[in-house]
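Undergrad: Here is a sequence with its predicted model. Questions after.
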Amino acid sequence: MAEHCSAVPGELPGCVICVSDPSEPDVEPSSCSGSVLCRGPGLVLCPAAVLVPFLQPAVPAWPRGDALPPSALRPGLRIVVLRAAPPPDAVQQHSAHPLAVLRCDAFARALPGTAEDRSEALPWFCWLRVPGLDAPGGTWTPWAPAAALQKGAALLACGTPFGALCPELFLNALSSGVLSNATGPRRALLLTDARCLPGTQGGPVLALTPASSPPRLVAVIAATAGCQAGQGLGLALLCSLDVLLHGARSVLHELRNLPPPLPLPQAHNSTAMSCTALVESGGSWGSGTLVAPRLLLTCRHVLQMGAPLRVTLRHGTTRDTVLQARLVFATAEASPFDVAVLELQGSVPSFQPPDLATTFQPGEPVLALGFGALGRACAPSVTGGVLSAVVGTPPVMLQSTCAVHAGSSGGPLLSARDGCLLGIVASNTRDNAAGTTYPHLNFCIPVSLLRSPLARYGCSGDPAAFAPLNAASEGARAAWRLQQRPPSTGVLP
């Protein structure tokens, strides 16, 4: 689990980029966020999409090469960097000029299939020289390679919502989250559940560290939370700073004095992080939660009844472990508890089962793991939030604010403090009338409902141990129909 880390750094490496054409005052300026990489010399990085309105008419947006020549831009552009200043100024303005507009090939190769309707400009970034940011003895912003981050690591996104609209109010707004997933060469593409609003593209993303050490710049925001297949993602796309620097070193002599990356503290990862599995059943797939070396929980709706079952452990450090499985038990369609129990044909090597939670405290930090949002392509995604509600006494439903996506059903909900298994994810929220999915409100089956059946099955091997899951009270049924709060007694025998 992620460790408690340092608070906000004293000087944030964020800024706003505003581009305009003085020869065409009727054309609206274009703006976005940016990342201050160095104060000696002053260097700023931002998405090249801010330049799209100001390309020469004959220039295709975007070419197939790796660099855009300065002649591709209209002459005489005014590029201004807005930077936080001490009161009473609040915001300082500095003129800037482009050094290079470069395509990040590693990031581009990681993009296909991750989102719909992405701009062709997405893999392109603009490097700016800002003399006004030169400072005596100025140095590089401390940085670290994203490849050193563990999933679930605490991140801090710094961006300015709405760009140059009202920087006095929005400059360098902060949002915390975790590293949800990573893919591509050198982990070029990252996902985070930090809330990144429109206009924050280009803002810096920092890996938090213990209080004695400064945060490390690890990525820049490439795209804010969008939609995929009609579903709200609640995740932002990041581009690793390491791959951006690697691709620009041969072009920009300003990078010749780039200091080496700083190390990142390795947070202790609970063994519970390894309990997530990919479950495939015919043409259906979802997630599963290992509770014993040969026993796995998932959701009934993940399975195509009668189809072969395959369980894959894919955690990115070793070769996939693929095991066949058989269905031990699935709740009836009429049961509100969407549960299936699978037995693997072989044991998972060196598996340590997660501890099962005995208490559920609203507001406690939690992590949801599953094969939604890039997970099927690489390894489980991780999103953080809080336990937003515990419904019923004893509990019949848990709700969390973790971003949960298609493919996450059956995955574990873990305590971020100690890694205890709280429950399994059953669904997120969808407004059928509006056709909108809300990933940050999801419903989970409490592990307390499963503890006794699992123990009885472990002793007897009789699938009838899980039969009480079909005998839920009317209060539990009403809760899962989203009709009313269940009564406080008599949920399950």
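TA: In hand now; what should we look at?
Undergrad: alpha carbons only for contacts and neighbour counts from here, please
TA: OK.
Undergrad: can you give me the strands in the stretch 51-200 of the chain?
TA: 67-68, 78-84, 91-103, 124-129, 154-159, 173-183, 189-192 (DSSP state E, counting those that start in this stretch).
Undergrad: Between these, which one is closest to Gln483.
TA: strand 173-183 (31.9 Å; C-alpha to C-alpha).
Undergrad: For that closest one, name the packing helices and strands.
TA: Secondary-structure packing of strand 173-183 (3 or more C-alpha pairs under 8 Å, 6 or more residues apart in numbering; DSSP states H and E): strand 154-159, strand 189-192, strand 381-391.
Undergrad: now the strands of the stretch 51-200 of the chain in a markdown table, with distance to Asp338 and mean neighbour count?
TA: Output for those, formatted as a markdown table (distance: least, C-alpha to C-alpha, whole Å; neighbours: other C-alpha atoms under 10 Å):
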| stretch | distance to Asp338 | mean neighbour count |
| --- | --- | --- |
| strand 67-68 | 52 | 19 |
| strand 78-84 | 51 | 21 |
| strand 91-103 | 46 | 18 |
| strand 124-129 | 44 | 23 |
| strand 154-159 | 32 | 28 |
| strand 173-183 | 25 | 22 |
| strand 189-192 | 28 | 28 |
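Undergrad: Dump those strands to a markdown table, plus distance to Asn257.
TA: Formatted as a markdown table, these follow (distance: least, C-alpha to C-alpha, whole Å):
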| stretch | distance to Asn257 |
| --- | --- |
| strand 67-68 | 22 |
| strand 78-84 | 23 |
| strand 91-103 | 16 |
| strand 124-129 | 15 |
| strand 154-159 | 25 |
| strand 173-183 | 28 |
| strand 189-192 | 25 |
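Undergrad: Just send the helices and strands packed on strand 173-183 back as JSON lines, with distance to Val243 too.
TA: JSON lines is the format used below for those (distance: least, C-alpha to C-alpha, whole Å):
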{"stretch": "strand 154-159", "distance to Val243": "18"}
{"stretch": "strand 189-192", "distance to Val243": "9"}
{"stretch": "strand 381-391", "distance to Val243": "21"}
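Undergrad: Out of those, which is closest to Pro214?
TA: Taking those one by one with C-alpha to C-alpha, strand 154-159 is closest: 12.5 Å.
Undergrad: could you give the angle of that closest one to strand 381-391?
TA: Counting by axes from the mean of the first three to the mean of the last three C-alpha atoms, to 10 degrees, strand 154-159 lies at 100 degrees to strand 381-391.
Undergrad: Show me what strand 154-159 is packed against.
TA: Where contact means 3+ C-alpha pairs under 8 Å, 6+ apart, strand 154-159 is packed against strand 14-20, strand 173-183, strand 204-207.
Undergrad: Can you tell me the centre-most residue of this protein?
TA: For the chain, Thr192 is the residue whose C-alpha lies nearest the centre (C-alpha atoms, centre = their mean; 2.6 Å).
Undergrad: How many neighbouring residues does Asp117 have?
TA: If you count neighbours by other C-alpha atoms under 10 Å, Asp117 ends up with 8.
Undergrad: Included below, for side-by-side comparison, is a second structure:
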Amino acid sequence: MIDPNIPDTILSLPCMINSTAWENDIELVGSWSGVLLFSVKTNYLCIVTICNDRKVAIASSTKTHKVQVSVCISGKIIQISATQICRWKSLGIESQLKAVFNAAHQWKLLYSEKDQEIQIPILSMFSLYQIDDLLAGSRIKNYLMTDSLSISFEKIKAGAKVNTISYPFGPRITEIFAATLSSGIVSNVCEVADGLFMVDARCLPGSEGGAVCSTDGLNTSKNLIGMIATSLFWKNEELVGFAICCSIRHIISSLVLTYPKSTFSRNFGILHASIPETDFISSETGPALLTARIEISGGWGTGVVCGARANASECHLIICTCKHVIEGTFSSSGQKIYVTVEGIRERWMGHVIFATKKCSAFDFAVLNVPVPSYHTKKVLNHLVYHSTHQNNQIFQVATCVPSKLQKGVPVNAKGYGLFDYDCQVGPTMTQGTISNIVNHAGKAVLIHSDCLLHKGNSGGALICQETGNLIGITVNHVKDQQTGVVHPDVSFSIPCGIFMPALRDYMMTGDSKVFEQLNSHHGDTLRIWKLEPSSEKVMTLRKLLCKL
């Protein structure tokens, strides 16, 4: 007799599913990823996957639909047969998908550039299969007991490190792509509920249904937390580069709601397992850096909360951003700037303290934002106390130490790229490394990283992945003016060393003239930011051309 009061341990293992179906006498062959689940308490083995393709949906429309399953065990591919038990839809995930990927915002969900656009209802469909081959199933169970992932209903947080494990590109080349692993981070989580999230990891076509796993300190896969829904999607005809994922907690919960316990035999206790919800360990070690969404004239960008002045009666945030984000305020005196700090669903008014002139090398601006008293403590918890001056307490963002500012350092970019305000998502995080640091007169003036940046990321934060401290303010990515090709993974940032000294002086004195030193950076620094070669290199190139 199985005791329902004893928590179950659910083990999991990624697999590949191959299926053949017929539509109007045409054979449809499909291949996608899935996850084997094994209940230690009930000794039951099954497979859960996503029905996110027309071929899959047609094939699984019959309850007795059979598939071939491939799983990599100790470097060998084992093939087993399985039969579908049921198919269901998660209404919660469907509603989140509709809220985030609204058609009016020009999203396009595809598996590859040649495929038809995916309809959102299909992305919230899932299937459950049972293993037909008992002998092979027994071998898999033995392997799962020694080398597998546990299921965990962890609270998914943006910025947390994850691995994805899947079987892309189908059965013909399984030996090459079996259990393919890609490392990344959680980019974003739906604010309404964490059933839907995105990861910045390189998920290939055919990864749909694959596993998303939390990791330990050594980047080793630890617990199954979600499943890949689609690996490729576009916005405004540009490849985004993220994968859309569904949490395993929401997938199993939706199945329990769809099919009550009485529908299944006791062996299906895997679907009603008592698994405690735990916290997802974040990679941040200090106060989590705050970003803000800045809106003006229907457009938006990002800002970073870099400091604050507070006393007994009031608190003012100092937010750094890019000048082009608030450009509209200079052409019309009636333009208002609305600021929404992450984690607080309120819009506050922002006021421009400083913006660089056209002659400056830097695209930089500073905003002052009064904070309602009931939110003062919450926002100050994300800053570090610096000093007290004339009854004002001065707080600043934690910045990266100079020794961490070097090529190859892992970094994250954080900002409000891609998603409109009504999409119910917070700031998006992407991962990368510092590709290069450009110095002038012994000082870093430009940081080049390979973090993905999209529209809306301007003014966001470049963060040291190890410490969570601020490295710089993201400005732009690169677009080839001749071909029109956008390179979202070639991005540039203004180093903290350029603006933080002036910002500290301003918070101490209240005098915005201290920022004028940013207008003195022109000449070679301006040339660097315009991606222009030096005059010496131009002369060398001319000589070479003459010789040719």
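TA: Perfect, thanks for sending it. Computed from a predicted structure; not experimentally measured.
Undergrad: so which of the helices and strands packed on strand 173-183 of the first structure gets nearest Arg456 of the first structure?
TA: Nearest to Arg456 of the first structure among those is strand 381-391 (25.2 Å), distances taken as C-alpha to C-alpha.
Undergrad: Please compute how far that closest one lies from its chain's middle.
TA: Computed by C-alpha atoms, centre = their mean, to the nearest Å, the chain-centroid distance of strand 381-391 of the first structure equals 14 Å.
Undergrad: can you list contacts of it?
TA: Contacts of strand 381-391 of the first structure with the rest of the structure, by C-alpha atoms under 8 Å, 6 or more residues apart in numbering, involve 151-152, 177-181, 192-193, 360-375, 396-404, 479, 485-486.
Undergrad: Tell me which helix or strand comes right after the helix ranked longest in the first structure.
TA: Determined from DSSP state H, the single longest helix within the first structure is helix 448-460. Under the assignment DSSP states H and E, the closest C-terminal helix or strand after helix 448-460 of the first structure is helix 474-480.
Undergrad: Give me the range in the second structure that that following helix lines up against.
TA: The aligned range for helix 474-480 of the first structure in the second structure is 523-529, by TM-score structural alignment.
Undergrad: Can you list the buried residues in the matching stretch?
TA: Across stretch 523-529 of the second structure, burial judged by 16 or more other C-alpha atoms under 10 Å covers 524-526, 528-529.
Undergrad: Same check on stretch 237-256 of the first structure?
TA: Of the residues in stretch 237-256 of the first structure, 237-244, 247-248, 254-255 count as buried by neighbour count, 16+ other C-alpha under 10 Å.
Undergrad: same question, stretch 402-417 of the second structure
TA: Buried residues in stretch 402-417 of the second structure, counted by 16+ other C-alpha under 10 Å: 405, 409-417.
Undergrad: How about stretch 162-178 of the second structure?
TA: So, applying 16+ other C-alpha under 10 Å, buried residues of stretch 162-178 of the second structure: 162-171, 174, 178.
Undergrad: For Ala403 of the first structure, grab the count of nearby residues.
TA: The tally of other residues near Ala403 of the first structure (other C-alpha under 10 Å) stands at 28.
Undergrad: Map it onto the second structure.
TA: Checking TM-score structural alignment: Ala403 of the first structure goes with Leu452.
Undergrad: Might one say that that match is in contact with Phe492?
TA: No: applying C-alpha atoms under 8 Å as the test, Leu452 of the second structure and Phe492 come out as separate, 10.7 Å apart.
Undergrad: tell me what the helix or strand hosting Cys32 of the first structure is packed against?
TA: Using DSSP H and E, Cys32 of the first structure maps to strand 30-39. On a contact count with 3+ C-alpha pairs under 8 Å, 6+ apart, strand 30-39 of the first structure meets strand 14-20, strand 42-47.
Undergrad: mind redoing it with 10 Å?
TA: Applying 3 or more C-alpha pairs under 10 Å, 6 or more residues apart in numbering; DSSP states H and E, one finds that strand 30-39 of the first structure contacts strand 14-20, strand 42-47, strand 78-84, strand 124-129, strand 154-159, strand 204-207, strand 216-223.
Undergrad: Residue in the first structure paired with Gly301 of the second structure?
TA: Counting by TM-score structural alignment, the partner of Gly301 of the second structure is Gly286.
Undergrad: That match and Gln304 touch, don't they?
TA: No: assessed by C-alpha atoms under 10 Å, Gly286 of the first structure is found out of contact with Gln304, at 11.2 Å.
Undergrad: any residues in contact with both of the two?
TA: Common neighbours of Gly286 of the first structure and Gln304, counting by C-alpha atoms under 10 Å, 6 or more residues apart in numbering, are Glu280.
Undergrad: Please identify which of those two sits among more neighbours.
TA: Remark: of Gly286 of the first structure and Gln304, Gly286 carries more neighbours, 25 against 15, as counted by other C-alpha under 10 Å.
Undergrad: Assign a three-state SS to that one, would you?
TA: Under DSSP: H, G, I helix; E, B strand; the rest coil, Gly286 of the first structure falls in the strand class.
Undergrad: Next up, the contacts around it.
TA: Counting by C-alpha under 10 Å, 6+ apart, Gly286 of the first structure makes contact with 277-280, 298-299, 301-303, 311, 370-372, 376, 406-411.
Undergrad: let's see it at 7 Å
TA: 278-280, 302, 371, 407-410 (C-alpha atoms under 7 Å, 6 or more residues apart in numbering).
Undergrad: if I look at it, how far off is Leu323 of the first structure?
TA: 15 Å (C-alpha to C-alpha, to the nearest Å).
Undergrad: next one: Val341 of the first structure
TA: Distance from Val341 of the first structure to Leu323 of the first structure, by C-alpha to C-alpha: 15 Å.
Undergrad: out of those two, which sits in the busier spot?
TA: More crowded of Val341 of the first structure and Leu323, by other C-alpha under 10 Å: Val341, with 24 against 18.
Undergrad: For that one, give me its contacts.
TA: Contacts of Val341 of the first structure (C-alpha under 7 Å, 6+ apart): 296-298, 327-330.
Undergrad: Let's see which of those residues end up in strands.
TA: When DSSP state E is applied, those are split such that 296-298, 327-330 fall in strands.
Undergrad: From the residues you listed, pick the one nearest Arg83 of the first structure.
TA: The closest of those to Arg83 of the first structure turns out to be Thr298 (C-alpha to C-alpha; 49.3 Å).
Undergrad: what separates the corresponding residue of the second structure for the closest one from Phe169 of the second structure, distance-wise?
TA: Here Thr298 of the first structure is matched to Thr321 in the second structure, going by TM-score structural alignment. Noted for Thr321 of the second structure: a distance of 42 Å to Phe169 of the second structure, by C-alpha to C-alpha.
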